[in-house]
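Participant: below is the sequence, then the predicted model.
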Amino acid sequence: MTTGASGQAPDLDTVRRVTGAVRQNIERVISGKPDVVNACLVVLLAEGHLLIEDVPGVGKTQLSKALARSIDCTVARIQFTPDLLPSDVTGVSIFNQDTRQFEFRPGGVFANIVVGDEINRASPKTQSALLEAMEERQVTVDNATYMLEKPFMVIATQNPIEMEGTYALPEAQRDRFMARVSVGYPVESAEIAMLEGHTAHNPLDDLEPVTDAGELRKVIEIVGRVHVSSAVHRYAVALTTATRTSNDLHLGASPRATLHLVRAAKAVAATQGRDYVLPDDIHGITSPVLAHRLLPNVEATMSGRTTSAILSGIVESVPVPSGSDSSGSRA
């Protein structure tokens, strides 16, 4: 076992117990999508934010609600619409006639889990109200700064930008989401099971919390002590650097993306019972962590090459470290 900065080995049993309970809870609502559920858990443990993008009706909101209800903490839901104002998200100062003073009324972002439904139906001005909260865990209104309580996670759903009445998320907004996942259509057996189990009642109504904010903070701290070797650090940097020099991309991955890649890999390792990160952990999460941040250039777009295909080629071109140093394991 390795030890973190505190000199103690991470308590992986706690991580496994909590994530197993949350996973089982979510799968009562979303069945047949283990990869999507695992990605949600990884982002949660890595203190990131999750973007769920897919066509209407595949369970994006159900997935985000199931994750939120599995944790006994404050939850807020914001329905993003074209007329939503930034102050509806962050809050607003209101003059109190009795005290003759302005009082701050918190907006929907003041919660441990914030579910932003159909985020790309609001204007870019309103979308940008989340920028400070997502990056700095704070909100500034009228020159006053209010800290957000940990854990803090934004789970946003969005329809593909080709859908009517949508606004593409700005690059700065997309870059703040640690990962983007797509639920996808269910397999036949899962859809039949949904018809049998969801028509009489909503399974969300039966969900009870299986952990709380305090225990989640403890698990997040445990994940932070997972060891990452210098070879794995170099591999993560090599991947993001390759996106910046690609002839097919107009915009590559940012340094924040590199940080998110390593944090997510630590969460992957912890959920698999390891206190060190393998190159395979980085490799396995490259697409959900990086793909939504990249912009193909005109030539690549006109030739029909998708961002995912370009990223796949880049990942295959970067050598994977081998040997004992790449395992990150140490006595």
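Facilitator: It's in. Numbering: from 1, shown residues only.
Participant: going forward, measure contacts between C-alpha atoms and count neighbours the same way
Facilitator: Noted.
Participant: just the helices in the stretch 1-150 of the chain please.
Facilitator: 12-27, 34-45, 60-69, 86-90, 124-127, 131-136 (DSSP state H, counting those that start in this stretch).
Participant: now distance to V315 and mean neighbour count too, for these, in CSV please.
Facilitator: Conversion of the helices of the stretch 1-150 of the chain to CSV gives the following (distance: least, CA to CA, whole Å; neighbours: other CA atoms under 10 Å):
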stretch, distance to V315, mean neighbour count
helix 12-27, 28, 18
helix 34-45, 19, 21
helix 60-69, 28, 23
helix 86-90, 37, 20
helix 124-127, 31, 19
helix 131-136, 27, 16
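Participant: turn those helices into TSV, columns for distance to G214.
Facilitator: Putting those into TSV (distance: least, CA to CA, whole Å) gives the following:
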stretch	distance to G214
helix 12-27	12
helix 34-45	13
helix 60-69	15
helix 86-90	24
helix 124-127	29
helix 131-136	20
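Participant: between these, which gets nearest to F110?
Facilitator: Put simply, out of the helices of the stretch 1-150 of the chain the one that sits nearest F110 is helix 86-90, at 7.6 Å, with distance taken as CA to CA.
Participant: mind giving me the packing neighbours of that closest one?
Facilitator: In this structure, helix 86-90 packs against helix 124-127, with contacts taken as 3 or more CA pairs under 8 Å, 6 or more residues apart in numbering; DSSP states H and E.
Participant: next up, a structure to set beside the first:
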Amino acid sequence: MTQEQATWFHDAFGRLVDNIDQAILGKREVIALVLTAFLSDGHVLLEDFPGTGKTVLAKALANTLDGTHSRIQFTPDLLPSDVTGVTIYDQGKGRFEFHRGPIFASIVLADEINRASPKTQSALLEVMEEGRVTVDGVGYEVEPPFMVIATQNPVEQAGTYSLPEAQLDRFLIKTSLGYPDHETAVTLLLDSANRARATGVSPIIASGSIVSMARLASEVYVDAAVLSYLNELVTATRTHPDAALGVSMRGALALARAVKTWAISQGRTYVTPDDVRALAVPVLAHRIIVDPEAEFTGTTARDIVERALAEVAPPAYRAA
């Protein structure tokens, strides 16, 4: 990879952030995280309080891409076939035909994913991991680029089904938007008549360009010392006394992919330990199960990752 390619990626990434920022004001860091997941062939889980803009962010990203997007409102009566599609017998043609579900889109918004039954939630497992859907023994490929943005409300627990650890592990990044600062809130209030901010976001990039950017990000150089540091962080989460379950190997691989995209989005052709530190919490924390006794005392998965970051020494920079 050349520095010119990294500079082009950095500029394109910045334009994407600027475009989405028209709908979600003051949340550029979260937007950058979501785009990093998208360009790393990953998926995003947005967990936050009601009314913080989770759905608007997903719609704004979908509108930025000149491709297909769909929204699935997860409810307790939603069936797996409502997500993946169903095979129907066509009497006129005398054969069964597969009718594709809303999962066959570039960006899929799974709204309030924890309201659906575990059976329906599991319909996303194969397509999120392998990019294909199997219905009646026949596999159907989902064309790249493809990303699932799932939202869930951590406050309401009645009528919800917590995502199992195996499914949480398939989300590259888990993050939240939070409430806006005072200045941003006033700006939004002044524009309160605009009830559909995401619709004002226009497409600025084609699907093929996203695939090219993702391919370019995968070519970023990572030194063996940085990968060793990354693995030591993951190992530290597994041996932490307050962790009932640490980060899996899938999580380590996910972080290794994400830091490449993060590095080139900063205009660099190589990964530094700071890139690993920047993404450690959003990529690793949701994969950790905190011991019940430690959780009772207030320990969180974020605390475990931050302690690992404090205890594991990063590799020293070498002079050129």
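Facilitator: Great, that's in hand. Quick caveat: nothing in here was measured; it's all calculated off a predicted structure.
Participant: re the thing from before, can you say which of the helices of the stretch 1-150 of structure 1 is nearest to E191 of structure 1?
Facilitator: helix 12-27 (13.4 Å).
Participant: what stretch of structure 2 does that closest one fall on?
Facilitator: The counterpart of helix 12-27 of structure 1 in structure 2, counting by TM-score structural alignment, spans residues 6-21.
Participant: how far off centre is that stretch?
Facilitator: Here stretch 6-21 of structure 2 is found 18 Å from its chain centre; the criterion is CA atoms, centre = their mean, to the nearest Å.
Participant: which residue ranges of the stretch 151-300 of structure 2 form helices?
Facilitator: All helices of the stretch 151-300 of structure 2, identified by DSSP H, counting those that start in this stretch, fall at 165-168, 182-190, 207-217, 224-239, 249-265, 273-284, 292-296.
Participant: mean per-residue distance, the longest one to structure 1?
Facilitator: Using mean CA distance after the TM-score superposition for structure 1, helix 249-265 of structure 2 ends up 0.7 Å from its aligned counterpart in structure 1, as a mean over the superposed pairs.
Participant: pull up the aligned stretch in structure 1 for that helix.
Facilitator: Across structure 1, the stretch matching helix 249-265 of structure 2 (TM-score structural alignment) is residues 255-271.
Participant: residue contacts, the spatially most central residue of structure 2?
Facilitator: With distances taken as CA atoms, centre = their mean, structure 2 has V44 as the residue nearest its mean C-alpha position (1.9 Å). If you count contacts by CA atoms under 8 Å, 6 or more residues apart in numbering, V44 of structure 2 has them with 34, 37, 147-150, 171-175.
Participant: export those residues to TSV and append columns for distance to P292 of structure 2.
Facilitator: TSV is the format used below for the contacts of V44 of structure 2 (distance: CA to CA, whole Å):
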residue	distance to P292 of structure 2
V34	30
A37	30
M147	32
V148	30
I149	29
A150	26
F171	23
L172	25
I173	23
K174	21
T175	23
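Participant: which of these sit farthest apart?
Facilitator: Spanning the widest gap among the contacts of V44 of structure 2 are M147 and T175, at 15.2 Å by CA to CA.
Participant: neighbour count: the two, which is higher?
Facilitator: Under the neighbour definition other CA atoms under 10 Å, M147 of structure 2 and T175 were set side by side, and M147 has more, 27 against 19.
Participant: before we move on, back to that, could I get the helices of the stretch 151-300 of structure 2 as JSON lines with mean neighbour count?
Facilitator: Compiled in JSON lines, the helices of the stretch 151-300 of structure 2 are given as follows (neighbours: other CA atoms under 10 Å):
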{"stretch": "helix 165-168", "mean neighbour count": "14"}
{"stretch": "helix 182-190", "mean neighbour count": "12"}
{"stretch": "helix 207-217", "mean neighbour count": "18"}
{"stretch": "helix 224-239", "mean neighbour count": "19"}
{"stretch": "helix 249-265", "mean neighbour count": "23"}
{"stretch": "helix 273-284", "mean neighbour count": "20"}
{"stretch": "helix 292-296", "mean neighbour count": "12"}
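Participant: what's the closest of those to A313 of structure 2?
Facilitator: Of these, nearest to A313 of structure 2 by CA to CA is helix 224-239, at 7.8 Å.
Participant: which part of structure 1 matches the closest one?
Facilitator: Residues 230-245 of structure 1 are where helix 224-239 of structure 2 aligns, with TM-score structural alignment as the criterion.
Participant: same check, this time on stretch 144-154 of structure 2
Facilitator: When stretch 144-154 of structure 2 is compared against structure 1 (TM-score structural alignment), it corresponds to residues 150-160.
Participant: buried ones in that stretch?
Facilitator: 151-160 (16 or more other CA atoms under 10 Å).
Participant: and it, end to end?
Facilitator: 30 Å (CA to CA, to the nearest Å).
Participant: contacts for that stretch next, please.
Facilitator: With contact meaning CA under 8 Å, 6+ apart, stretch 150-160 of structure 1 is reached by 44, 47-56, 60-61, 64, 111-121, 134, 137, 166, 213, 216-217.
Participant: wouldn't R69 of structure 1 be in contact with E208 here?
Facilitator: Yes - under the criterion of CA atoms under 8 Å, R69 of structure 1 is in contact with E208, at a separation of 6.7 Å.
Participant: picking that back up, filter the buried residues of stretch 150-160 of structure 1 down to the ones in strands?
Facilitator: When the buried residues of stretch 150-160 of structure 1 are checked against strands (DSSP state E), the matches are 153-158.
Participant: make TSV out of those residues and add distance to R225 of structure 1.
Facilitator: As requested, these are arranged in TSV below (distance: CA to CA, whole Å):
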residue	distance to R225 of structure 1
M153	20
V154	23
I155	25
A156	28
T157	30
Q158	33
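Participant: of all those, which comes closest to H227 of structure 1?
Facilitator: Minimum separation from H227 of structure 1 among these (CA to CA) is found for M153, which lies at 23.6 Å.
Participant: against F177 of structure 1, how distant is that closest one?
Facilitator: When CA to CA is the yardstick, M153 of structure 1 and F177 of structure 1 sit 10 Å from each other.
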